[in-house]
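Peer 1: sequence plus the predicted model coming up.
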Amino acid sequence: MAPLLTVRLQLLCLRAIGFLIGLIGQAARVFGGQKFDSKTTGPVTEPLLLLSGVQLAKMIRQRKVKCIDVVQAYINRIKDVNQMVNGIVKHRFEAARKEALAVDQRLEEMQEDEAILEKQWPLLGVPLTVKESFQLQGMPNSSGLVSRRDAISDTDATVVALLKKAGAIPLGITNCSELCMWYESSNNLYGRSNNPYNLQHIVGGSSGGEGCTLAAACSVIGVGSDIGGSIRMPAFFNGIFGHMPSPGVVPNKGQFPMAGEAQEQFLCTGPMCRYAEDLIPMLKVMAGPGITKLKLDTKVHLKHVKFYWMEHDGGSVLISKVDQDLIQAQKKVVDHLETILGASVQHVKLKQMKYSFQLWITMMSATTPDGKKPPKFADLLGDHGKSINPLWELIKWCFGVSIYTIPSIGLALLEEKLRYNSEKYNKYKKVGESLYKDLLEILGDDGVFLYPSHPTVAPKHHVPLARPFNFAYTGVFNVLGLPVTQCPLGLNTKGLPLGIQVVAGPFNDHLTLAVAQYLEKSFGGWVCPGKL
């Protein structure tokens, strides 16, 4: 059989297997879930909840608002709507109140002017939420794994410690997919998170609890991680901003699970927030010493930035076609950049993009220079104990007695099929190198690339099981090691968020972040769910 035909048949088989698993997952709907009278969360009525982190910190430093009032406003909002979205899975309200009162007392006693305070505590008093897979002292750190239900962090992840040192006050931890390896945030420890724009739709993963918490105005800034789109998909589905920094800038230490040694270079920790102006201050804090690799204080003149765009991946047989409303939203951005901003905008066709899923799998198949293979997902599910038997777990799941979710069981079943042998690995590694070279040539140090964040808007619960490879629209940029900012672009006619990815060359994060602020001003940014 011709090699090309063999590859296509294998890809179609993988898609068929994913579809069958999807049918099983969608059948789970008959068991129901919590029902709500409303399809969306209620609108925000407290003005403090509609201010950015930068604005809140400034008002607190200027003694125009008390930190305890800000924190209490967020606690009240969480109590009102978190039961609907299930974003925050463990709170620390009493500790947050004490920390807020301590900020107010410190400000009463201190004589320093605002500039000194801003330099020392740029996020003073700003409410923060943290993805559960990150260590937050005194909080669970299970990544949704039932066997780790009693795992409590005795320290903070590096980025959490940096944010706290900058004055941010954690309110709690947020839901994720089991072991952070799926794009619907649901697990058997905390349950399922729901989209605040329509509770019947997903929040994305694996930082999905963070995404819906921010979108529902239960927090203003948050911490996420991304190895295949785990910041950007939730940010897109929930209509907020999310930034995947250039690799090696923000420390990943303090997460569970950590990527394999060869894969860690593709894992990025980054900021998630409702307002674009919070991205740079957050990134400066989260990066710590790594901030010297970036040029965040460089003034960006967007008229001189070169824009490039593609409306889809070129037609992968594994991935859904891009929704027309997403294509139209992208074209509105392109037209605006050309006619209003007067920028150079060019349509490009990168034929390698249709192999995005294969390129991501190639990265996940990578071994270390000394030949060490990445850990098996079945081993991770056993939490460094005995590897699980995925077929047996599937049987148990059918009878409702498995402690694992169907996406995790499906991945454990398929992982050997998904891992490439040396021939395929070398083939797609060359494709990835070719794509990287082409993109670098196009982007240089003054270009950005506009690309869909996902083929569809937020799907209904369980639907991703029938479309398991759609994450490739984000995952490809992990492979390439390029900085990406997901930007919201309002809502479609059904009230679900639209958005776009803005990509730049290595360590040119300042370009994507500048574009994010411009798009927010031009297209409105985050839209409050349930807005009257």
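Peer 2: Perfect, I can see it now.
Peer 1: CA only for contacts and neighbour counts going forward, please
Peer 2: OK.
Peer 1: what about P271, distance to N141?
Peer 2: Distance of P271 to N141, computed by CA to CA, to the nearest Å: 19 Å.
Peer 1: in the protein, which residue is most central in space?
Peer 2: I231 (1.2 Å; CA atoms, centre = their mean).
Peer 1: from G475, how far out is that one?
Peer 2: The separation that I231 has from G475, given CA to CA, amounts to 11 Å.
Peer 1: what sits against H201?
Peer 2: Applying CA atoms under 8 Å, 6 or more residues apart in numbering, we find H201 in contact with N194, N195, A458, P459, K460, H461.
Peer 1: pull out the buried residues from those residues.
Peer 2: When the contacts of H201 are checked for burial by 16 or more other CA atoms under 10 Å, the buried set is N194, N195, A458, P459, K460, H461.
Peer 1: starting at the chain centroid, how far to the one helix or strand L283 maps to?
Peer 2: Using DSSP states H and E, L283 falls within helix 279-287. On the basis of CA atoms, centre = their mean, to the nearest Å, helix 279-287 is displaced by 16 Å from the centre of the chain it belongs to.
Peer 1: pretty sure the residue nearest to the centre of the chain sits against M244.
Peer 2: Yes. Between I231 and M244 there is a contact under CA atoms under 8 Å: 6.9 Å.
Peer 1: so when I look at Y425, I'm seeing a helix, right?
Peer 2: Yes. Checked against DSSP: H, G, I helix; E, B strand; the rest coil, Y425 lies within a helix.
Peer 1: list the buried residues of stretch 269-289.
Peer 2: 269-280, 282-288.
Peer 1: that older thread, overlap in contacts of I231 and M244?
Peer 2: Counting by CA under 8 Å, 6+ apart, the residues touching both I231 and M244 are S225, G270.
Peer 1: residues near T485, how many?
Peer 2: 31 (other CA atoms under 10 Å).
Peer 1: correction: the previous question concerned E46.
Peer 2: E46 has 12 nearby residues by other CA under 10 Å.
Peer 1: quick one, what contacts it?
Peer 2: E46 makes contacts with A73, as judged by CA under 8 Å, 6+ apart.
Peer 1: pretty sure L199 sits against N86.
Peer 2: No. Contact between L199 and N86 fails when scored by CA under 8 Å: they sit 10.2 Å apart.
Peer 1: now find how far off-centre stretch 446-465 is within its chain.
Peer 2: For stretch 446-465, the distance to the chain centre is 11 Å (CA atoms, centre = their mean).
Peer 1: typo on my end, it should be stretch 384-396
Peer 2: 28 Å.
Peer 1: below is structure B, check it against A:
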Amino acid sequence: MALSRLEKAQVWLFKAVMGVFSLLLRFLSPRRPTVSGKKLPPVSNPLLLLSATQLAKKIRRREVSSVEVVQAYIDRIQEVNPLLNAVVKDRFAAALQEAAQVDKLIEEETGGEEVLEDRLPLLGVPLSVKESFALLGMPFTTGMISRRRVVATVDSPLVAQLKRAGAIPLGVTNTSELCMWGESHNHLYGITSNPYDLERTSGGSSGGEGSILGGAGAVIGVGSDIGGSIRIPCFFNGIFGHKTTPGVVSCENQYPPTSGRQDEYLSSGPMCRYAEDLLPMLKIMAGPKAHMLSLNTKVDLKKLRFFTIPHDGGSAFTYPVSKDLIDIQRKVVRRLEADFGVKVQEVQFPELRYGFQIWDTYMGLPDKEGKPPKPFAELMGEPGRPAWPVWELLKWMIGKSEHTLAAIGVGLLEVTRSSKASSFIIQQKEKLQKEVEELLGTDGVFFYPSHPRVAPKHHHPLFRPFDFTYTGIINILGLPITQCPLGLNEEGLPLGVQVVGGKLQDHLTLAVALYLENTFGGWRDPGAN
């Protein structure tokens, strides 16, 4: 069944609007100062090359103090953040005081290492936090100039869980404006760079997290994901990340809040450099709902069923997947087959070519009471009147808008969304949902490209705005995904793949991540390349 005339017109309109934006960006956008020739210094402190799990163990055993670990990360942030612009507000003095309290607690503990591990599994380990999560006493703006004086008065639940487990927040990291773009850029904090190439994007919306983790300025962090906001930054910055099955990890006290049915597609999850930290972090972040994910179940990879999906089948919105990403996914398949004697089956779902339309349609659906999502232009104007995107575009052209071109574009594109959901697109989603769930069951995983290309140059996502569909479609299906790094390409940029499991089967994709880290080497020091 083909797209209707209306749907074809919407495709044309989307592309026409973004074509205009591309021209505007080329001719009107101020040039970013060149960083040619600069690169991150290599990691010199060996403490920065240990996982959070290993650091916590050493701290408990008094082999290293929490103060030493926290200071090592403070030093690294101060070394690399002037190049990356990832951490937008630090709390270094408070973190060092908290680390000293940790060391005192360990000195006074009489119950032994096992008691501390059970009660405080991340005791003394530094943590970075995406600025869209409430962290007590820290900015809570999501890159909005109108919210520049907003400070969090509470901790979001998952941040509170991590702090109760002993983690020590070092600061908050940059996001895209209102967390709705694939590049972490706003007029409050500026633009965040990729540690592997400072002229390239770190992704969004958790791009500050991805950048500081990839640059070894943090070991663990937290992100949120409604269209790829964990996975895209993890992919671009060469780290691990997990989009949890929705409804397990709390998404409360984030900004902006969800509306309509968006809470069904938003997930919070861990981001980190080492795969072994994913599972313990997720246990902590899930809190009382951790039992839903069977995280204590041992996984035998030889007994799993594996599938690979090489591309979306030729969407009108997305670009073809690049050869280096096709090749690395094939290499994953060959290694699995050789190492475990399994057969990895290649499958294709024709419905994936409508991935963007599905994501866009479902993001705009009303909730059970019939209340539609809050318009993006209204969020742009808060706490005042709704923004008028056309007027903001005119202001942007003369350098007077408080909003980025990307945010203005999202506001303009929103008006092209039909008020009535396409029955054809609804049918495609329901068919895809059924086929994928039947394929995966409770013992299947599939590999799917994270994006059609490696990290692009700054602002280039404006030229290809819908490539996020490779991650966004999985949000609408409500499935857990672990993003895994797979080494670097010839340009020294991270490669990677999404590992997708059935609902509530997060433990399967986390187990595959451990295998892929061991096989392909995991995170690479960008300063050493």
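Peer 2: Ah, there it is. Source: prediction; values computed, not measured.
Peer 1: any chance you could map the strands in the stretch 51-200 of structure 1?
Peer 2: 88-91, 127-131, 169-174, 186-187, 191-192 (DSSP state E, counting those that start in this stretch).
Peer 1: how about JSON lines for these, with mean neighbour count and distance to S522 of structure 1 added?
Peer 2: Output for the strands of the stretch 51-200 of structure 1, formatted as JSON lines (neighbours: other CA atoms under 10 Å; distance: least, CA to CA, whole Å):
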{"stretch": "strand 88-91", "mean neighbour count": "20", "distance to S522 of structure 1": "31"}
{"stretch": "strand 127-131", "mean neighbour count": "28", "distance to S522 of structure 1": "27"}
{"stretch": "strand 169-174", "mean neighbour count": "27", "distance to S522 of structure 1": "30"}
{"stretch": "strand 186-187", "mean neighbour count": "28", "distance to S522 of structure 1": "34"}
{"stretch": "strand 191-192", "mean neighbour count": "20", "distance to S522 of structure 1": "34"}
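Peer 1: L23 of structure 1 is nearest to which of the ones you listed?
Peer 2: Comparison of the strands of the stretch 51-200 of structure 1 against L23 of structure 1 by CA to CA identifies strand 186-187 as nearest, at 17.0 Å.
Peer 1: burial count for A2 of structure 1?
Peer 2: 6.
Peer 1: got it, and K38 of structure 2?
Peer 2: 11.
Peer 1: contacting residues for the nearest residue to it once chain neighbours are set aside?
Peer 2: Once flanking residues are discounted, K38 of structure 2 sits nearest to L198: 7.5 Å by CA to CA, 6 or more residues apart in numbering. Taking CA under 8 Å, 6+ apart, we find L198 of structure 2 in contact with V35, S36, K38, K39, L83, L84.
Peer 1: swap in S322 of structure 2?
Peer 2: P452, R453.
Peer 1: then the one 4 residues further on?
Peer 2: Residues near I326 of structure 2 by CA under 8 Å, 6+ apart: P310, P449.
Peer 1: rerun that using 7 Å as the cut-off
Peer 2: Residues near I326 of structure 2 by CA atoms under 7 Å, 6 or more residues apart in numbering: P310.
Peer 1: for I408 of structure 2, see how far away it is.
Peer 2: 33 Å.
Peer 1: repeat for L50 of structure 2
Peer 2: 42 Å.
Peer 1: tell me which of the two has more neighbours.
Peer 2: I408 (25 against 14).
Peer 1: so which strand or helix has the more buried one?
Peer 2: I408 of structure 2 belongs to helix 405-414, assigned by DSSP H and E.
Peer 1: residues of stretch 117-129 of structure 1 that come out buried?
Peer 2: Those would be L117, E118, W121, P122, L123, L124, G125, V126, P127, L128, T129, for stretch 117-129 of structure 1 by 16+ other CA under 10 Å.
Peer 1: sorry, back to before: in structure 1, what stretch matches the helix holding I408 of structure 2?
Peer 2: Under the alignment (TM-score structural alignment), helix 405-414 of structure 2 falls on residues 406-415 in structure 1.
Peer 1: the matching stretch vs structure 2, mean deviation?
Peer 2: Compared with structure 2 after fitting, stretch 406-415 of structure 1 has a mean deviation of 0.8 Å; criterion: mean CA distance after the TM-score superposition for structure 1.
Peer 1: helices of the stretch 51-200 of structure 2, start to end?
Peer 2: 52-60, 66-84, 92-108, 113-119, 157-164 (DSSP state H, counting those that start in this stretch).
Peer 1: counting by contacts, list what the second one packs against.
Peer 2: Contact partners of helix 66-84 of structure 2 among helices and strands, from 3 or more CA pairs under 7 Å, 6 or more residues apart in numbering; DSSP states H and E: helix 92-108.
Peer 1: give me the contact list for the helix it packs on.
Peer 2: Contacts of helix 92-108 of structure 2 (CA under 7 Å, 6+ apart): R60, S65, S66, V67, V70, I74, G124, I168, P169, L170.
Peer 1: try it again at 8 Å.
Peer 2: So helix 92-108 of structure 2 is contacted by 60, 62, 65-67, 70-71, 74, 123-124, 168-171 (CA under 8 Å, 6+ apart).
Peer 1: farthest pair within those residues?
Peer 2: Checking the contacts of helix 92-108 of structure 2 with CA to CA, the most distant pair is R62 and G171, at 25.2 Å.
Peer 1: F468 of structure 2 contacts H451, doesn't it?
Peer 2: Yes. F468 of structure 2 is within contact range of H451, at 6.4 Å (criterion: CA under 8 Å).
Peer 1: for those two, indicate the residue with more neighbours.
Peer 2: Just comparing F468 of structure 2 and H451: by other CA under 10 Å the higher neighbour count belongs to H451, 29 against 24.
Peer 1: just give me the match in structure 1 for that one.
Peer 2: In structure 1, H451 of structure 2 lands on H454 (TM-score structural alignment).
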